[in-house]
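Chemist: Return atomic coordinates for the entry below.
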Amino acid sequence: MHRVILAALLLAACTPAPAPRAYRDTSAPISSIALFDAARLAGEWREVASFRENGACLICRARFAPGAEGVEMESGAGRARLVPAGPGRLKPEGLKGAAAEPWWVLWVDADYRTLVIGTPSGEFGAVLDRGQIGPDRMKAAREILGWAGYDVARLKPAGS
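Modeler: Purely as a prediction, here's the structure:
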């Protein structure tokens, strides 16, 4: 009997633990940019990196069209409206799962070329850019995500 229990314990020890669902330590501080200007999102963006397990991008390419009622978004995830939900926060209407949580703008460069978004739950986060992201902005995006508690080792570049 003891051998059966010991064998079961050894087998259980060899089973890999399930991957954590959240990509950030939720005990870490997180904040959104209070002076974020959603009107400056207008135009084409592409996802250059994100947190995902299945390899598929969520936003992929997006066209943002700011209006009085929020920001209209067309992307690989479909159409959505991003409605202001507080300073530097946008609530996606029309998306599902973790991406439907309010997006917090964690960082945007001064020229609105690179945008870092995440959720307080840590189940979603992405780096968007208007073109070819420079190494300096990618480094800044990774540092911001790390400061917000995200496990940047799990950040996957687009197309990987």
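Chemist: For the rest of this, base every contact and every neighbour count on C-alpha atoms.
Modeler: Noted.
Chemist: What strand or helix carries the closest residue to Arg89 other than its chain neighbours?
Modeler: Leaving aside its sequence neighbours, Arg89 sits nearest to Trp104 (C-alpha to C-alpha, 6 or more residues apart in numbering; 4.5 Å). Per DSSP states H and E: Trp104 is located in strand 103-108.
Chemist: so what secondary structure elements neighbour the following helix or strand past that strand?
Modeler: Scanning forward in sequence from strand 103-108 by DSSP H and E, the next helix or strand is strand 114-118. In terms of contacts (3 or more C-alpha pairs under 8 Å, 6 or more residues apart in numbering; DSSP states H and E), strand 114-118 is packed against strand 103-108, strand 125-129, helix 135-147.
Chemist: Now the second one, please; I'll put the structures next to each other:
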Amino acid sequence: MGVDHQDKGDKAMRRRQILTMAGAAALTASLTACVGGGAGVEFHRGKSRPLSSTTRFDASRFAGRWEIRGEFVYPGEKPSYGAVNLTHSNGKITAMDVYGPSGLLERYPTKQPAPGRITVGTPPFDTQYWVLWVDADYRTAAIGTPSGSFGWIIDRSRSGGEDRIKAARDVLGFNGYNLSRLQIR
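Modeler: Predicted coordinates:
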């Protein structure tokens, strides 16, 4: 009788281990798909190229209103071409307001852990917006995320500066972004 009981206990333990491993594998597959590493969403940037933010970054010059002149969209989607307003304090970007065609969409408090790196949200659900490039006069910038889920070309004006817009586009391409998904106005 003791052997039967032991055998049933061993079988129950193995079943729990198998179910635990299967659950962990399913969770891993789901998370991989969510972050663009599996068969889920394909992000706008391949991760084969390293990404770096500009070290030539001045929060007080970067703050203010920017027009979104270019953004990455998935096939069949349309860009919003809104705007973003960045607030600074004590040498860091402290807030970001995002505007759509009909007005303010979201207001986010931000952190700036390093020059040219602006973080919105709280880990593990935070998003890091990296300033990949900004022209010398702080008129045009290329912004992306390390994951490649997002990318913008922003400019102080709604039109003009085609040479700077092209430079920002080239920077995004150099950093592994799929330029066929970039819509520019």
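Chemist: How close are the two chains, by TM-score?
Modeler: In this superposition the chains share a TM-score of 0.75, using TM-score structural alignment, normalised by the length of the first structure; 136 aligned residues with a C-alpha RMSD of 2.3 Å.
Chemist: Quick one: closest of the helices and strands packed on strand 114-118 of the first structure to Gly94 of the first structure.
Modeler: strand 103-108 (13.3 Å; C-alpha to C-alpha).
Chemist: Could you tell me where that closest one falls in the second structure?
Modeler: With TM-score structural alignment applied, strand 103-108 of the first structure matches the range 129-134 in the second structure.
Chemist: Need the nearest residue in space to the residue mapped onto Gly125 of the first structure from the second structure, chain neighbours excluded.
Modeler: Matched across to the second structure, Gly125 of the first structure falls on Gly151, judged by TM-score structural alignment. With C-alpha to C-alpha, 6+ apart as the criterion, Gly151 of the second structure has its nearest non-adjacent residue at 4.2 Å, and that residue is Gly144.
Chemist: mind listing what that neighbour touches?
Modeler: 129-132, 150-152, 172 (C-alpha atoms under 8 Å, 6 or more residues apart in numbering).
Chemist: Columns distance to Leu179 of the second structure and neighbour count on top of these, output as a markdown table?
Modeler: Formatted as a markdown table, those follow (distance: C-alpha to C-alpha, whole Å; neighbours: other C-alpha atoms under 10 Å):
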| residue | distance to Leu179 of the second structure | neighbour count |
| --- | --- | --- |
| Tyr129 | 18 | 21 |
| Trp130 | 18 | 23 |
| Val131 | 17 | 25 |
| Leu132 | 15 | 24 |
| Phe150 | 12 | 19 |
| Gly151 | 10 | 24 |
| Trp152 | 11 | 25 |
| Leu172 | 8 | 24 |
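Chemist: Count the neighbours of Met13 of the second structure for me.
Modeler: Met13 of the second structure has 12 neighbours, counted by other C-alpha atoms under 10 Å.
Chemist: what's next to stretch 93-108 of the first structure, contact-wise?
Modeler: 30-33, 36, 77-83, 85, 88-92, 114-120, 123-124, 141, 144-145.
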